[in-house]
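predicted model and sequence below, questions to follow.
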Amino acid sequence: MYKISICFISFWSLFMLSLINFILGLFFLIFEKVIFIEWEIISLNSGMIVMSILLDWMVFFFMSFVMFISCVVLNYSYDYMEGDKNIIRFIMLVLMFIVSMILLIISPNLISILLGWDGLGLVSYCLVIYYQNLKSYNAGMLTILMNRVGDVAILLAIGWMLNYGSWNYIYYMDLLMNDMYMLFIGVMILLAGVTKSAQVPFSSWLPAAMAAPTPVSALVHSSTLVTAGVYLLIRFNYLIVSSFLGKFLLIISVLTMFMAGLIANFEYDLKKIIALSTLSQLGLMMSILSMGLIKLAFFHLLTHALFKALLFMCVGGIIHNFKGIQDIRYLGSLEKFMPITCISFNISNLALCGVPFLAGFYSKDLILEYLSMMEVNMLVYMLFYLSIGLTVCYTMRLSYYLVSNFINFYTLNSLMDESWGMLKSEVMLLMGVIMMGSILSWIIFPSPSMICLPLFMKMLVISMSLCGGFLGLELFKLEFNWGLFMLMKYKMSYYFGSMLFMYSIFTFGMNMKMFMVGYSVFKNFDQGWNEYLGGQGMFKSFIMKAKMFQFLQNNNMKIYLILIILWIILLLMLI
């Protein structure tokens, strides 16, 4: 009863707060209002530690979506984690995660941003290792250590901002074009955003974080942890666009988008495919940000949060029913056993592909048409459209394995749609996936964007999507049993399954040398000469001296006789 009351209170509190924030966001957007609140905590010489709060339409909309998805995830978790003895601890960790994200969203100050940033990193580590086994511990260490690079970058930016006397970066936007200090701060902020949003070469932690429970994945990969980097760069966007950092961000984000789409076509783990899909969409958001289209990137951030959370919830239900099986080669024929989950899964997949009049269409189509109007490199342009085709390709492949394929699991099964609590959460998000794309586009872009392009460029999105869908459905149906094709398929699966050897190069490769140097120093210095000359050596020397003095201070006859003999010998020598 206690658990039910906590879940019930958390759900309705977050839902009402989400509704209030959405209404406030509408009000602030229509009347173009911004509220800035400052509270000076302490003043040290010329630097002040100030708690600042920035409230504008972007903050309210983002908080509204975070709280809405969180309340749905908590409602979903109660049934998904049924029977877990530590469910109260799980709910508390999720609530701490939400608080850290909200602190990050409302902060225009680097100090308070760091509090939310570190809170996200710490709580995400606790959630990734929630299932206490070796795989979870390894994934948790990889996640927190790679995010620690971004934390160090923000700490360096905080130290460098002492040159200005305040950590409120919005005061110094006029200095961005010609100030070297602010450019260095921009490099640090870019590094922090890239690590948190898992761009190349920091991409390897995102699929590894799938060791967390599926409700956590739904929250992390939709609106909280991975989107924190995108949101931070939205706030610092003028700095990124006005310098060479924009071109650098464009290169790595487009590479991330293309790489994630390519790897997802060779992955067989259900949750990892969705995680790589998140990575691809993050690359899309970052690339649009690097071109200065802030509203468009934020719009895609919100629509993506809805259908990605729904995708993870449907995947959680499927894994729940299949008793923990995540390999898509064992799944199939879900429409016969789990119709509502299957409908939700396919609609969210179609929204991800950008099918007209679903949430993803309004943002992705607009992004690609804006891209066609901008002066970008032909290689970047081609990679954008190839990535769109690859997105449809792995989505159709996934739908084929889950829906059309014959079931390859147990002959006798008890598959069925989940409990009402899980279905209710899925249906709530399904309504958002269907309706919120158009509603948000009418709100954020009140006047329609008239983009005039040639017929060929207008049809390019549709043609690439159709080509990708055809490849996804037809190419992966073929099972090549000939020697050469089997060898090629094995080699490609191994190459792409290791994320282009990113684990070996950027994770294990960079850590291994440091661990070896640390072990050598520990063995030869800490436990070698340092111990011999320092701690243990001094301890043994003191022991010997103490024993000698203790021996001398013992008042026994032997010492007196020895001293008398020594005294006589000395007298005889002097005489």
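That came through, no problem. Numbers count the residues shown, from 1 in each chain.

alpha carbons only for contacts and neighbour counts from here, please
Will do.

pretty sure residue 415 belongs to a strand, no?
No: counting by DSSP: H, G, I helix; E, B strand; the rest coil, residue 415 is not part of a strand but coil.

report the separation between it and residue 81.
18 Å (CA to CA, to the nearest Å).

strands of the protein, start to end?
Counting by DSSP state E, the chain has strands at residues 35-44, 47-55.

which of the ones you listed sits most buried?
Among those, strand 47-55 has the highest mean neighbour count (mean count of other CA atoms under 10 Å), at a mean of 18.

pull the distance from that one to the chain's centre.
Chain-centre distance of strand 47-55: 26 Å, with CA atoms, centre = their mean, to the nearest Å.

cool, stretch 68-77 as well?
Relative to the mean C-alpha coordinate of its chain, stretch 68-77 is positioned 18 Å out (CA atoms, centre = their mean).

got it, and stretch 525-540?
Per CA atoms, centre = their mean, the displacement of stretch 525-540 from the mean C-alpha position of its chain is 44 Å.

pasting the second one now:
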Amino acid sequence: MKKINICFISFFFLFFFMLINFFMMIYFIMKNLIIFLEWEIISFNSVSVVMTILLDWMSLLFMMFVSLISSCVIYYSKSYMSSELNLSRFIILVLLFVFSMILLIISPNMISIFLGWDGLGLVSYCLVIYYQNIKSYNAGMLTALSNRIGDVMILMLVSWMLNYGSWSYIFYLDFMNNDYSMKIIGVLVIIAAMTKSAQIPFSSWLPAAMAAPTPVSALVHSSTLVTAGVYLLIRFNNFFSGLFFLKILLLLSGLTMMMAGICANYEFDLKKIIALSTLSQLGLMMSILSMGFYDLAFFHLLTHAMFKALLFMCAGVIIHMMGNNQDIRLMGGISFYVPLTSLCMNISNLALCGIPFLAGFYSKDMILEMVSMSNLNLLIFYLYYFSTGLTMFYTIRLLMYLMVNEYNLLSIYNLYDEDYIMLKSMFVLLFMSLVSGSILSWLIFYYPYMIYLPISLKLMVIYVSIMGLLMGWLISNMNIYSLNKYLMFYNLSSFLTVMWFLPNLSTYGVNYNFLKLGQILNKNIDLGWSEMYSGQGMYKIIKYYSLVSMIYQINNFKIYLFSFILWVMIFIILIMI
């Protein structure tokens, strides 16, 4: 009875909170209101530590989406985690995660932002290692350490802001363009956001975080952890005017989009494919943000949250059904057995592709049209449209493997009927995936963007989508070995499969050398400096020189010839001097 209670109480609390946020947001937009609350905690040497809450339409709208998705995820967990002995611990961790995100959303103050930011990193570590095996521990450590870089940047930001007398970013808007040292704040915020939103070179933790339970993945990868960096940049958008680092961010986020799209086409793990699609969409948000369209980035952030949470929930049902198997090569024809789950899966996948009149279409299409209107070079233009084609590519490939191809699992029949607790929460998000795009486009944009393009550019999105669709259909019918054989060389395909070696660089490349250094230092400390610089050290030096003299005394003609040439060269140099 206790298990049911905590799920239902959490669900109703978050759902009620979502409704309150929704009505407040409508009222705030109509009246053009902003509420700014300050509570001074301590004051010392003209620096006051203030707890601040900022309520405007943006924070209320984002809180509404976070609480809606988290309420659906908790309701879904009631069935998904039903075999869990300690369900209340899991639900409390998820609630802590949500409250950390809400604290981050409503805070304009850098210290309270840091509390929410660090809370997200800490609780995400606890959730990633939830299943307590070696894979989970490794993934949790990689996630925690990658996010620590962002935490350090925020700490440096807090100490740098001591120069100015306030930690609230609202007070810095007046003298932004004049003060050069304010640019440092912009750079630190961008690096912090890049770690949290997993842009190159910090991308490897995001697929690794798939070791967490599926409800956690649905929450983390849709509206909370990975979007924290994007939301922070949206809030700090006034800091970046004329900042050169934005151009670097535009390039890196464009490369992240392309890398994630390519890797998803080589992946066979169902959850990793969806995680890499999240990475691709995050690259899209960060790149449009770096071009200055923060409202478009916020729009895509919200629409993406809906269909991505739904996609993970469908993946969870399918993984359960397949006996906890995540390999898409063993799946196929599931639309016959779980039609309602397949319906949700297909609609969320099509929304991800930007099929017209679903949620993803409104934001994605507007972003690509604004890119076509902007003054960009050919590389960025190519990255945007190539990544859009790749999105269609891996989505159609996934749908072919799941829905169309034959059922390949070894056992003859292990499919069960659909779980209605999971379906109820999925249908809420399905409804939002259908309507949230059009509703948000009316709410966020008071006046329509004037987009004037020639017909070839207007239809460019359709061209690349159709090409991606055809490629996805072809590749899903092709064996992976023949794909490597015909399309690309083995070395290139191995480079593309493993996220451009980013996981290796961020784990072995960073950890191994430092651990080796630590081992050497420990060895020296254990031996003691007196040993190293007297008996042991003397023994090592004598041993080394005896080896050198032995090499000289083995009567090798090459050594004598080399010595003679060296002596002649020294002699000639001395004569010339």
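That came through fine. All figures in this text were calculated on a predicted structure; none of them were measured in a lab.

just to revisit the earlier point, tabulate the strands of the first structure (a markdown table), appending distance to residue 62 of the first structure.
What follows is these, written out as a markdown table (distance: least, CA to CA, whole Å):
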| stretch | distance to residue 62 of the first structure |
| --- | --- |
| strand 35-44 | 16 |
| strand 47-55 | 11 |
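
out of those strands, flag the one nearest residue 362 of the first structure.
Among these, the nearest to residue 362 of the first structure by CA to CA is strand 47-55 (26.0 Å).

name the nearest residue to residue 36 of the second structure, ignoring sequence neighbours.
Of all residues not flanking residue 36 of the second structure in the chain, residue 54 sits nearest, at 4.7 Å (CA to CA, 6 or more residues apart in numbering).

where along the stretch 301-450 of the second structure do the helices fall?
339-353, 359-373, 378-399, 420-444 (DSSP state H, counting those that start in this stretch).

got JSON lines for these, with distance to residue 458 of the second structure too?
JSON lines is the format used below for those (distance: least, CA to CA, whole Å):
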{"stretch": "helix 339-353", "distance to residue 458 of the second structure": "17"}
{"stretch": "helix 359-373", "distance to residue 458 of the second structure": "7"}
{"stretch": "helix 378-399", "distance to residue 458 of the second structure": "12"}
{"stretch": "helix 420-444", "distance to residue 458 of the second structure": "19"}
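
between those, which gets nearest to residue 469 of the second structure?
Nearest to residue 469 of the second structure among the helices of the stretch 301-450 of the second structure is helix 378-399 (5.4 Å), distances taken as CA to CA.

now for that closest one, which elements pack on it?
Packing contacts for helix 378-399 of the second structure, counted by 3 or more CA pairs under 8 Å, 6 or more residues apart in numbering; DSSP states H and E, involve helix 245-266, helix 270-290, helix 339-353, helix 359-373, helix 460-476.

out of the ones you listed, deepest packed?
For these, the highest mean count by mean count of other CA under 10 Å goes to helix 270-290, at a mean of 26.

other SSEs contacting it?
Applying 3+ CA pairs under 8 Å, 6+ apart, one finds that helix 270-290 of the second structure contacts helix 205-208, helix 225-235, helix 245-266, helix 294-321, helix 378-399.

so the longest one corresponds to what in the first structure?
Under TM-score structural alignment, the match for helix 294-321 of the second structure in the first structure covers residues 294-321.

how about the matching stretch, which residues are buried there?
Going by neighbour count (16 or more other CA atoms under 10 Å), the buried part of stretch 294-321 of the first structure is 294, 296-321.

pull the number of nearby residues for residue 485 of the first structure.
12 (other CA atoms under 10 Å).

also the one 3 residues further on?
Using other CA under 10 Å as the criterion, residue 488 of the first structure is surrounded by 12 other residues.
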